[in-house]
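Undergrad: let's see this in three dimensions:
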Amino acid sequence: MNVADVLIVGAGPTGLALGIDLARRGVEALVAERGDGLFPGSRGKGIQPRTQEVFDDLGVLDAVRAAGGPYPARMFWKDGERLEEQQLFEEIPADEGTPYTEPLMVPQWRTQQVLHARLAELGGRVAFGQEVTGLAQDDEGVTVRFADGTARRARYVVAADGGRSVVRRALGVGMTGETVDPAPFLVADVRVRGLERDNWHTFAADDGTGLMLCPLPGTEDFQLAARVADGEQTDLSLDGLRGLVDRYTHLAAEDVTELHWASDFRPRAALADRFRVGRVLLAGDAAHVHSPAGGQGLNTSVQDAYNLGWKLGAVLRDGAPEALLGTYEEERRANAAAMLDLSTGVHRGEVRRGRATVQLGLGYRESSLSADARTAPAGLRAGDRAPDGTVAGVRLFDAFRGPHWTLLGASAPGVRSLPAAPDSYGRGVFLVRPDGYVGWAGDTAAGLDAYLARVGRR
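TA: Okay, the predicted model is just below:
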């Protein structure tokens, strides 16, 4: 039986992003997907600024931008009349350190197409039609069994197989959470005539139910999202969706001309009790399930992959101690818990979309990997996101791009180095992790070698 370095279960944004990160590190990884193709719907359509930075590093931002566009203003309707237009997001000015501040809208199926193409470009691949039924692990690796009777062996397995994760259940890992909203919701990709595409159209009933039609950039489709009365049966057929449009809007039922994809759900927030069991790690919706409000789920999931990719690469290729993988759960579970609270707050109208939701302020100051040796640290701290900037004519995001560490303000063998850090960083020497966070900071380079040895760079 061939043994891969990593088997990733699930070809959603999480699994594909992780596959890309591992492929560029020379890690042999296979993505196994139960479906016969990529996910066909628009569900996770918001790409937050921090995720845009991740996509920049992974080499897909230009393609993602070309596939999407800005969020339109929301237009509220009542009895066939326009009531008011509202901007969905608080405006955040861009600056040198934060070049991306506006969320992008990209249908999830397009995001996944872009990620899949990048994975193939790097030599990675997805095995479709591979449904996992169980697994067993030992000291050397994990054996994963599939519905077709075959099995594969890997040194590590990453479960990126969604909120109903088969792998998580096979491990016996529970999820703790709550119902965010008791009412049934549904979402669908439809063609609609007679509605302009410059606004996200909102039709709210007095009883709290309602329907929204959002134009999906780069397509002729709208995403239909509806909240129906508690106890009402959802009908995901074309006729069922036509009935909702007829009930809530000024459009006629026959103005819904095509249905491409539909799903129903009850908004829930839940967090896996563990993100790691031995050689199996949980990521994305397999580890945390969000309300779709605020666009945190897909973005938190991609950043799980971004955090885990460099750590698996360090252990498998750079000789880092396996204990480094323990910091994945330490860092990402706390982060996911905070994002779950945020998503629930947005859903309930307690948090405004803006600075809180773009994820630029997230970091790992409390992580055991964050070491700040300065006597009087000010400004940027170990664990913080490393901002963009320019040093000696070099843009930092260009310098950071790739699977390496970057040292600002000193030099070290085997580490890409720049002679200084921008003034915005404050005084000191800064070591930037491969995922764009400051790992170590010091007044001088004293103590740097010990840190590098810890993470497999010595």
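
Undergrad: please make it C-alpha for all contacts and neighbour counts, starting now.
TA: Fine.

Undergrad: how far away is the residue located most distally from the centre of the chain from Thr202?
TA: Distance from the C-alpha centroid of the chain, by C-alpha atoms, centre = their mean, peaks at Asp79 (37.9 Å). Distance of Asp79 to Thr202, given as C-alpha to C-alpha, to the nearest Å: 12 Å.

Undergrad: which stretches in the stretch 101-250 of the chain count as helices?
TA: In the stretch 101-250 of the chain, helices defined by DSSP state H, counting those that start in this stretch lie at 108-121, 166-171, 238-248, listed in chain order.

Undergrad: residues in contact with the residue nearest to Thr375 when sequence neighbours are not counted?
TA: Closest residue to Thr375 apart from its sequence neighbours, by C-alpha to C-alpha, 6 or more residues apart in numbering: Asp443 at 7.2 Å. Contact analysis of Asp443 by C-alpha atoms under 8 Å, 6 or more residues apart in numbering lists Ala373, Arg374, Thr375, Arg427, Gly428, Val429.

Undergrad: show residues contacting stretch 8-20.
TA: 29-34, 38-39, 58, 111-112, 115-116, 118-119, 122, 124, 126, 132, 157-162, 283-284, 298, 301-302, 304-306, 308-309.

Undergrad: kindly report the same for stretch 105-114.
TA: By C-alpha under 8 Å, 6+ apart, stretch 105-114 touches 12-13, 16, 38-47, 60, 63-64, 67-71, 216-217.

Undergrad: chain center to it: distance?
TA: Chain-centre distance of stretch 105-114: 12 Å, with C-alpha atoms, centre = their mean, to the nearest Å.

Undergrad: stretch 321-331 now?
TA: 19 Å.

Undergrad: which other residues reach it?
TA: Under C-alpha under 8 Å, 6+ apart, the answer for stretch 321-331 is 274-276, 307-308, 311-312, 315, 364, 367-369, 454-456.

Undergrad: isn't Arg454 right up against Ala320?
TA: Yes. Applying C-alpha atoms under 8 Å as the test, Arg454 and Ala320 come out as touching, 6.9 Å apart.

Undergrad: the two: who's more crowded?
TA: Ala320 (21 against 16; other C-alpha atoms under 10 Å).

Undergrad: can you tell me the SS state at the more buried one?
TA: Here Ala320 is recorded as coil under DSSP: H, G, I helix; E, B strand; the rest coil.

Undergrad: quick check: closest non-adjacent residue to it.
TA: Ala320 sits nearest to Gly456 (C-alpha to C-alpha, 6+ apart), 3.7 Å away.

Undergrad: compare with the first, here's sequence two:
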Amino acid sequence: MANHSTTDVLICGAGAAGLTLAIELARRGVAFRLIEKMSRPFPGSRGKGIQPRTQEIFEDLGILDRAVAAGGLYPRQRIYRDDGSYLDTDMAEDADPTPAEPYHLPLMVPQFVTERIMRERLNELGHRVEFGCELLGFEQDGSGVIARFAGPNGEETLHARYLVGADGGRSFVRKTLGVDFPGKTLGVHALVADVVLTGLAPDAWHQFNDGDMERMVAICSLAGTDLFQIQAPIPPDAQADLSADGLNALIAGRTGRADIIVRSVSWASDYQMNARLAERYRVGRVFLVGDAAHVHPPTGGQGLNTSVQDAYNLGWKLAASLRGAREDLLDSYEVERRPVAEAMLGLSTRLLDAQKQGGMRRGREVRQLDIGYPGSPLAKELPERKGGLRAGDRAPDAPIRGAAGQPARLFQLFQGPHWTLLVHEADGALIEARPGLHVHHVGAQSEVVDAWEHIRDAYALAPGECVLIRPDGYVGAILNADQTAELEVYLARMGVARLEEESK
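TA: The predicted structure follows:
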């Protein structure tokens, strides 16, 4: 006999996207279930680059310091010539942190470590992953989704207000919805393996035969572990030998060296590189996030980051909808995120083409700091600004000083599941704080002192202007502080009601 239960959100898939969404819902007090078909956590490091924008998200989620401590920066790339000599180069363009952009270089954290840190954070918030639970089917109507899944305790039927498919490139949720997944196979068959290896120093990303797609092999130490990762293209129709002996034969054949020895294999996989994008991210009460919505080559380290940011965008909107926000708020998820994935697919494919020629170099575009939603229906400006920071842009950080004298940063004010209103040199409490909205006054005699003028440089607010920062760190609205009626309408649409309205 099947069990029957209810929840607000059912998340199918406990990779980086599903875990991010779960953390977002957990810290907002939303009821959810997070199920994962695999019986234990994913053991590999397919996605290992944490880009600067994702580092900002990890700070908000309360896991950045743990991720940095568990991983490290990317090493230099060591490109070997045929005579055995080599050239060391930087993997990415060097960039210094700025007041507005505190994180500037990609971190290397193996995927299994990132997901472990996320599960620990989820546990702190009182929730856990339900491993060994496979979604069998679902139907939806105007009130929610009826889902059937099988787990350790038998088959269960669950009624959820919303279902989110975070179940990877072969997504069962996407296929059940009948959503097309157009794109192309990129003609590259490759292997990736996490191994214990001797013969190479861990201080470099070792690149042999760069640009030769028949002989190329890259071997890199995985920061924070005693493992190396091997990456290599293999012939399209070849059967990959992922054993230690098979990998040793491949390395010896491609490098001409007998001193590089794989001692054991922790995890290995072979795959065809694809670039595909789901035609829709939402069907009724069902949403797609992460690889269920987009797959792409690993070049540029964009995939896991884009997946995390999908979930970060959707999480606060689901919570707001459950609290009474206007229904069209949920439509903005696809409007904002699908073009980002489309651009990312193009970038990853271009970087793959560059890698085939040898000498791929990653510039500012991979850091994801310039991603924004300027055309979003959620972006509001009164009056419209002609330049500088615009509604829909990423909200910059800035060092500040509190009125009591202690230094802080804007990102510390933003941290948490709330909206933030910065009111610049305006008199009085023009709009009240409430559940889900923090209000901070900025000025020489205010609680937030722009002691080093970094807010002025980043936000260019005139006296009497205010900027409303979304829970996901993007600018929602820029208005004059006396436009309280317009601001109240905007907040009501987002489900951020005044206290007297909450009590009705």
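
Undergrad: about what we covered before: what's the distance between the residue farthest from the centre of the first structure and Ala204 of the first structure?
TA: 10 Å.

Undergrad: just the helices in the stretch 301-450 of the second structure please.
TA: With DSSP H, counting those that start in this stretch as the criterion, the stretch 301-450 of the second structure has helices spanning 303-322, 328-357, 410-414.

Undergrad: need the nearest residue in space to Met339 of the first structure, chain neighbours excluded.
TA: Closest to Met339 of the first structure by C-alpha to C-alpha, 6+ apart is Gln296, at 6.6 Å.

Undergrad: ignore what I typed, I meant Val144 of the first structure.
TA: Leu135 (4.3 Å).

Undergrad: same question, Pro72 of the first structure
TA: Spatial nearest neighbour of Pro72 of the first structure, excluding adjacent residues (C-alpha to C-alpha, 6+ apart): Asn199 at 5.1 Å.

Undergrad: equivalent analysis for Asn335 of the first structure, please.
TA: Leu362 (7.6 Å).

Undergrad: count of residues packed around the equivalent of the one you found over in the second structure?
TA: Aligning on TM-score structural alignment places Leu362 of the first structure opposite Ile371 in the second structure. By other C-alpha under 10 Å, the residues close to Ile371 of the second structure number 16.

Undergrad: how about the contacts made by Ile371 of the second structure?
TA: Ile371 of the second structure sits next to Val340, Asp393, Arg394 when contact means C-alpha under 8 Å, 6+ apart.

Undergrad: now those residues as JSON lines including distance to Gly246 of the second structure and neighbour count?
TA: Below are the contacts of Ile371 of the second structure laid out as JSON lines (distance: C-alpha to C-alpha, whole Å; neighbours: other C-alpha atoms under 10 Å):
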{"residue": "Val340", "distance to Gly246 of the second structure": "39", "neighbour count": "18"}
{"residue": "Asp393", "distance to Gly246 of the second structure": "49", "neighbour count": "21"}
{"residue": "Arg394", "distance to Gly246 of the second structure": "47", "neighbour count": "22"}
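
Undergrad: tell me which of these persist in the first structure.
TA: Compared against the first structure with both residues aligned by TM-score structural alignment, their matches' C-alpha atoms under 8 Å, the contacts of Ile371 of the second structure retain Val340, Asp393, Arg394.

Undergrad: now do the residue most central in space within the second structure against Glu342 of the second structure, distance only.
TA: Among the residues of the second structure, the one closest to the centroid is Val308, at 2.1 Å (C-alpha atoms, centre = their mean). Separation of Val308 of the second structure from Glu342 of the second structure (C-alpha to C-alpha) stands at 16 Å.

Undergrad: so Cys214 of the first structure sits right up against Leu224, yeah?
TA: Yes. Using C-alpha under 8 Å, Cys214 of the first structure is in contact with Leu224, at 6.6 Å.

Undergrad: quick one: map Ile47 of the first structure onto the second structure.
TA: Aligned partner of Ile47 of the first structure by TM-score structural alignment: Ile50.

Undergrad: any idea how many residues pack against Ala249 of the second structure?
TA: Ala249 of the second structure - counted by other C-alpha under 10 Å - has 15 other residues nearby.

Undergrad: any idea what it aligns with in the first structure?
TA: In the first structure, the residue paired with Ala249 of the second structure is Gly243, using TM-score structural alignment.

Undergrad: for its match, give me its contacts.
TA: So Gly243 of the first structure contacts Ala253 (C-alpha under 8 Å, 6+ apart).

Undergrad: now it: how far from Ala226 of the first structure?
TA: Distance from Gly243 of the first structure to Ala226 of the first structure, by C-alpha to C-alpha: 12 Å.

Undergrad: what comes up buried for stretch 385-403 of the second structure?
TA: Buried residues in stretch 385-403 of the second structure, counted by 16 or more other C-alpha atoms under 10 Å: 389-402.

Undergrad: can you add distance to Ala190 of the second structure and give those residues back as a markdown table?
TA: Formatted as a markdown table, these follow (distance: C-alpha to C-alpha, whole Å):
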| residue | distance to Ala190 of the second structure |
| --- | --- |
| Leu389 | 42 |
| Arg390 | 42 |
| Ala391 | 42 |
| Gly392 | 38 |
| Asp393 | 37 |
| Arg394 | 35 |
| Ala395 | 38 |
| Pro396 | 39 |
| Asp397 | 39 |
| Ala398 | 43 |
| Pro399 | 45 |
| Ile400 | 48 |
| Arg401 | 51 |
| Gly402 | 53 |
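
Undergrad: since that was my last question, I'll sign off now.
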